[in-house]
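Novice: Output the structure for:
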Amino acid sequence: MGKRWQIRKVNEAYLQRLVDDLGLPSVFARILLNRGITTPESGRDFLSPSLKSLEGLERLPGMAQALALLEQALKEGWRILVFGDYDVDGLTASAILVRFLREFSENIEVYIPSRFVEGYGLTEKAALQVLARKPHLVVTVDCGIRDRDGAKVLRKHGVRLVILDHHLPEPSSSPEADAIVSTFDLGTQKPLSFLSGAGLALVFVRALASFLGFPRDPLEGFLDLACLGTVADVVPLLSENRAIARYGLDLMNRRPSVAIQALLEVAGLGGRSVDAEAVSFFLAPRINAAGRVEHPKVALELLLCDDYERALEYAQCLNRLNTRRQRDEDRILEEIFQDEEKLECLEDEIIVLSGENWNIGVLGIVASRLSERFMRPVFVCGVHGDIAVGSGRGVEGLSLLEILESCAPLFLRYGGHEMAAGLKIPRENIPHFRKEANRRFGERVRSLRLSRGLVVDAVVGLADIDGRFLELWEKLKPFGEKNPSPLFATLNVMLVERWAWGKGGNHLRFLIRQGREWQEAVVFGGKERAGELFESSLVDLAFEVDVNALRSPYLKVQDWRIKK
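Specialist: Below you'll find the predicted structure:
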């Protein structure tokens, strides 16, 4: 399709060492090297992740102070309020902590703010709502690390505060709290772990269980929730996150909670196995939908529910909200592509878009879809009166936080990660943000975009895709951030048969041959872009491997080069 293919180069000495010590075919040794795994020891850990990788994380900054305060609060019968974020990571983190604390006390409440009323995090408005519930102690999860104003309100009224947050702290100062448990060194801002909010909550309750002498390890009860948050929050699926995702998915398939069962049922996946892709594309969007179009309460109730019939009612409600969310996204995208001024913005290297009364709950998804399409950083802002709230999605090679920090005086508030961020900005500053972002980073984005080809992990023949190949491919799972599904290339393939299938004939299916080997290949959504393949007989293919319901392999074609 015209993309430049780059075959990753690897250190041959490292490659041979992995081949010899791990007994791997060179194709899979290459894949490990491409994921930054250079030693046999790290290779064994990657292929067989262990929950032992969570050990040592109980020594994260602030953990000792937080554990001691929770012990005091539980012993003295304090009213404890868990304050979480409204996305999947925040909701699952909240559910983990609430479920565990209720093992010890009935005085446990939970508060999830509305995206549309209080906004993200422990804002002053949210802190006032919390005070109305008269807690003695507030524990934030997946938020709080930058919420100085809200923390000040709580402290002013004598409320104790513990912050559990995996987001990047502000370089200048931290909120006033009794304890801040962070995945960063608060002094240097260097990352100590890439845990999600739910992963950090899991580590915390495990440490608290040990601290309190609780007889059971909470891992078995909460790995599925931690896995949901970890996969949905798109943190790197390496090290401890890889273990959480691998064993959390195993728990979902072995002994799914009533919440997972209900979500799978309404998503049409009842009885099917759950993998990271199912979490990303079927479970997470439904949980997120509540906070995107209404209040996240129904999603939290589902995650705290132990009765299947009630869980099914919650899941059906989320399904309806997800349909509304999809309609809101489509309306915004339609407006963007029909407005001349907005079409002009799409030509920028850093795309900044805004619209009147756009649903702020779906802006991140719209930004993500545009970023994938145009291969550029995208910020989408919903304007309500004089203020706009926006979400950004990035590209590899440039941190969104770097862009936002360079334009910090223009914002009322901002935060997030390298690839996903949020902001609040006066309406009048949006054009200045667009101009400054492009002036400072436009050329860098252009260089990244022009240099970005299709990065292929390894060249293989169809004969290589055998039982041993599939066994090792399974060991690479779960796929996700920093561990994508491997991209292979195969050369000089004959297209023997081809036909359209799926709704509206939108997908293309091929029977291909290379020497004596035959294989099936699919181009999903290929109706518009793959017509030239119908006229071709010899091609090179870039593809991912997948298996069908019968566990037979097929090629998910990502790109091709016409030879004849």
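Novice: Every contact and neighbour count from this point should use C-alpha atoms.
Specialist: Fine.
Novice: mind listing what Asn34 touches?
Specialist: Going by CA atoms under 8 Å, 6 or more residues apart in numbering, Asn34 touches Arg8, Val10, Asp457.
Novice: Tell me, how many residues neighbour Ser485?
Specialist: Neighbour count for Ser485, taken as other CA atoms under 10 Å: 19.
Novice: Generate a ChimeraX selection restricted to the buried entries among the contacts of Asn34.
Specialist: Applying 16 or more other CA atoms under 10 Å to the contacts of Asn34 leaves a buried subset, and the ChimeraX line that selects it is:
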select :457
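Novice: Just send the contacts of Asn34 back as CSV, with distance to Gly515 and secondary structure too.
Specialist: Shown next, in CSV, are the contacts of Asn34 (distance: CA to CA, whole Å; DSSP: H, G, I helix; E, B strand; the rest coil):
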residue, distance to Gly515, secondary structure
Arg8, 26, coil
Val10, 28, coil
Asp457, 23, coil
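Novice: can you redo the contacts of Asn34 as TSV with distance to Ala500?
Specialist: Formatted as TSV, the contacts of Asn34 follow (distance: CA to CA, whole Å):
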residue	distance to Ala500
Arg8	33
Val10	38
Asp457	29
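Novice: Quick one: residues contacting Leu32.
Specialist: When contacts are counted by CA under 8 Å, 6+ apart, Leu32 is found next to Thr38, Gly43.
Novice: Please identify the buried residues of the helix or strand encompassing it?
Specialist: Taking DSSP states H and E as the definition, Leu32 sits inside helix 26-34. Neighbour-count burial for helix 26-34 flags Val27, Phe28, Ala29, Arg30, Ile31, Leu32, Leu33, Asn34 (criterion: 16+ other CA under 10 Å).
Novice: How far away from the center of its chain is that helix?
Specialist: Here helix 26-34 is found 25 Å from its chain centre; the criterion is CA atoms, centre = their mean, to the nearest Å.
Novice: How much space separates Asp250 from Gly270?
Specialist: From Asp250 over to Gly270 the distance is 16 Å, taken as CA to CA, to the nearest Å.
Novice: Now show me the structure for the sequence below, then we'll compare the two:
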Amino acid sequence: MAKWVEIRKGADFQSIGEKFGISSLTARLIRNKDITEESEIRQYLYGGLSDLCSASVMKGIIPAVEILQKKIKEGASIRIIGDYDIDGVCSTYILLRGLTRAGAEVDTDIPDRKKDGYGINEDLVKRAYDAGVDTIVTCDNGIAAVKEIAYAKSLGMTVIITDHHELQEEIPPADVVVNPHQKDCPYPYKNLCGAGVAWKLVSALWEQLRVPEQELYEDLLLFAGFATVGDVMDLTGENRILVKEALKLLKTTTHPGISALIEVNEISRETISAFHIGFVLGPCINASGRLDTAKRALELLKTTDYEKALVNAAELKALNDERKSMTDDGVQQALDQIENSDMKRDRVLVIYLPDCHESLAGIIAGRIRERYYRPVFVLTRSQDGVKGSGRSIETYSMFEEMSKCKELYTKYGGHPMAAGVSMPEEHVEKFRKRLNELCTLTEKDLTEVVRIDIAMPFSYVSERLVEELSLLEPFGKGNSKPVFAAKGVQVLETRVLGKNQNVLRLKLKDESGTTMDGIYFSDQMNEVLKTMQQKPRLAFLYYPEINEFRGQRTLQLRILDYC
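Specialist: Got it, this is the predicted structure:
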């Protein structure tokens, strides 16, 4: 059971509200996010493209631009090597469009998840060399590829790394590294995704070539914002601006591939949000790299023929539907393994599903983490041993902790909240034991804390409040939706809906006597109904929203949790 804690941070909310033209309630919500300086509040509410830092400040960008200009002038062959997820595909597309517009002789390659594994490898380097490629530009990968980059350099190739992942002890011997995580990089915002870094490189290159700035925003910014959400980056600072601007573009874009993807998923342009990127559109891009080849997703972005784009988009949607079904099966196998073994006592869960498609490991790990609120690794059998992905919790820095037993791996990398790893099959049990032996998580650390922004009776909910809350969007990691709470709530009516019987319509009455409609989603509906029938009054966590149906707008509460 999660622990509910109300955030109580003081400030002169009335004064902040008056200064920025918002209610004191919204001012309090912003303070709860630890945004306190006037400049920070202004950027959070009204920040735009003019608030982005100049790309040239990022370490490596100026020398990278100089090399690229020289290679373009010489007519040298340049190859972009990306990665197979949404960030890798969008990064590749941004660099391809950016270098093509600059007059480069350029092509792309994306590793096959099963055959090649993550990022650049020696086969990809050899393939480029044999094709007469002079210069390799990586995106969303490369910072951990010490041997692979050394191999490329031994062949006389020029290598530019653009990446956003954490640096390991040894930096690859590339000609230039562009990564804001470099210790002496003065770029103030460190949390850009790979596509964000690629977009910065193109913006600096285009600035030198005097390409109109408008092209950068209209043609490429959409994909930097799209990847930021899809790669689950923090929606703070520059990321928040990129996503806000990308969502504006998404409503009106005529890009054939993105337009086709929106159409086949039957999404309304008017209401499109970060949610749709993260849970509908983005997974279709990811599905191609998971179950087939990410080159199919790249082809969707590259095509200029809308009819062809519709066919490609429909194929990606079908792949994603298949991926969902396979994921559900994998989650059930993982639950069975945990519940029927002593693994239930582990503080770090290491689940070995040898026959699971390796591309689904990260998704399954995320679902299991949600269920048990523990760090989770899901490992699968691969061509050369075992490969897997991890998803963590706030109190466990996954990359840091797994680095303590790196002698068990053939390859690894990641962030505090997520990681990837490869190892020999005989090391799986050692890996599980070592992580748990080294683990210092306490029961308190393993209890999820749900932070309540404001305890607020239903009588405060209005259309005006919902409209003002939209100022806080886009929501996502690092900028979650506000959480409101009401106690002493009576459940007056319940109605189960949906093809899978996982939607619950509610009529609720709180202590103030105000009645509101609510909606709750759950895969354990029998348990939910039983609890609600047994307790005469409950406490609810909620978020107010507008429900639009057949032209009618009504207020409703999106129920987040109850007890």
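Novice: tm score of chain vs chain?
Specialist: Taking TM-score structural alignment, normalised by the length of the second structure as the basis, the two superposed chains have a TM-score of 0.93; 556 aligned residues with a CA RMSD of 2.2 Å.
Novice: follow-up on the earlier one: helices and strands around whichever helix or strand comes after the helix holding Leu32 of the first structure, which ones?
Specialist: Per DSSP H and E, the first helix or strand lying C-terminal to helix 26-34 of the first structure is helix 40-47. If you count contacts as 3 or more CA pairs under 8 Å, 6 or more residues apart in numbering; DSSP states H and E, helix 40-47 of the first structure packs onto helix 12-22.
Novice: so the helix it packs on versus helix 40-47, what angle?
Specialist: Counting by axes from the mean of the first three to the mean of the last three CA atoms, to 10 degrees, helix 12-22 of the first structure lies at 70 degrees to helix 40-47.
Novice: From the chain's centroid, how far away is helix 12-22 of the first structure?
Specialist: Computed by CA atoms, centre = their mean, the chain-centroid distance of helix 12-22 of the first structure equals 32 Å.
Novice: Mean per-residue distance, the lengthiest helix in the second structure versus the first structure.
Specialist: For the second structure, the helix reaching the highest residue count under DSSP state H is reported as helix 306-339. With the two structures superposed, helix 306-339 of the second structure lies on average 2.5 Å from its match in the first structure, counting by mean CA distance after the TM-score superposition for the first structure.
Novice: which one in the first structure is aligned with Ala313 of the second structure?
Specialist: By TM-score structural alignment, Ala313 of the second structure lines up with Ala315 in the first structure.
Novice: Redo the buried residues of helix 26-34 of the first structure as JSON lines? Include distance to Ser391 of the first structure.
Specialist: Output for these, formatted as JSON lines (distance: CA to CA, whole Å):
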{"residue": "Val27", "distance to Ser391 of the first structure": "39"}
{"residue": "Phe28", "distance to Ser391 of the first structure": "37"}
{"residue": "Ala29", "distance to Ser391 of the first structure": "38"}
{"residue": "Arg30", "distance to Ser391 of the first structure": "36"}
{"residue": "Ile31", "distance to Ser391 of the first structure": "33"}
{"residue": "Leu32", "distance to Ser391 of the first structure": "33"}
{"residue": "Leu33", "distance to Ser391 of the first structure": "34"}
{"residue": "Asn34", "distance to Ser391 of the first structure": "31"}
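Novice: secondary structure class for the residue mapped onto Leu205 of the second structure from the first structure?
Specialist: Counting by TM-score structural alignment, Leu205 of the second structure corresponds to Leu208 in the first structure. Under the three-state scheme (DSSP: H, G, I helix; E, B strand; the rest coil), Leu208 of the first structure adopts helix.
Novice: circling back: and of the contacts of Asn34 of the first structure, the nearest to Phe46 of the first structure?
Specialist: Distance to Phe46 of the first structure, by CA to CA, is smallest for Asp457 among those, at 16.9 Å.
Novice: The closest one maps to what in the second structure?
Specialist: Mapped onto the second structure by TM-score structural alignment, Asp457 of the first structure lines up with Asp453.
Novice: And the contacts of stretch 168-185 of the second structure?
Specialist: When contacts are defined by CA under 8 Å, 6+ apart, stretch 168-185 of the second structure is touched by residues 58-61, 63-64, 142-147, 149-150, 153, 158-167, 186-187, 189-192, 197.
Novice: Identify the residue nearest the residue mapped onto Pro61 of the first structure from the second structure in space, chain neighbours excluded?
Specialist: Using TM-score structural alignment, the equivalent of Pro61 of the first structure in the second structure is Lys59. Leaving aside its sequence neighbours, Lys59 of the second structure sits nearest to Cys185 (CA to CA, 6 or more residues apart in numbering; 4.9 Å).
Novice: Which strand or helix spans the most centrally placed residue in the second structure?
Specialist: Centrality entry for the second structure: nearest residue to the mean C-alpha point is Val232, 1.4 Å, by CA atoms, centre = their mean. Counting by DSSP H and E, there is no helix or strand that carries Val232 of the second structure.
Novice: Distance check, the closest residue to it other than its chain neighbours against Gly230 of the second structure.
Specialist: Ranked by CA to CA, 6+ apart and with sequence neighbours excluded, the top spatial neighbour of Val232 of the second structure is Lys477, at 6.4 Å. As judged by CA to CA, Lys477 of the second structure and Gly230 of the second structure stand 11 Å apart.
Novice: who has more neighbours, the two?
Specialist: With neighbours defined as other CA under 10 Å, Lys477 of the second structure and Gly230 compare such that Gly230 has more, 26 against 13.
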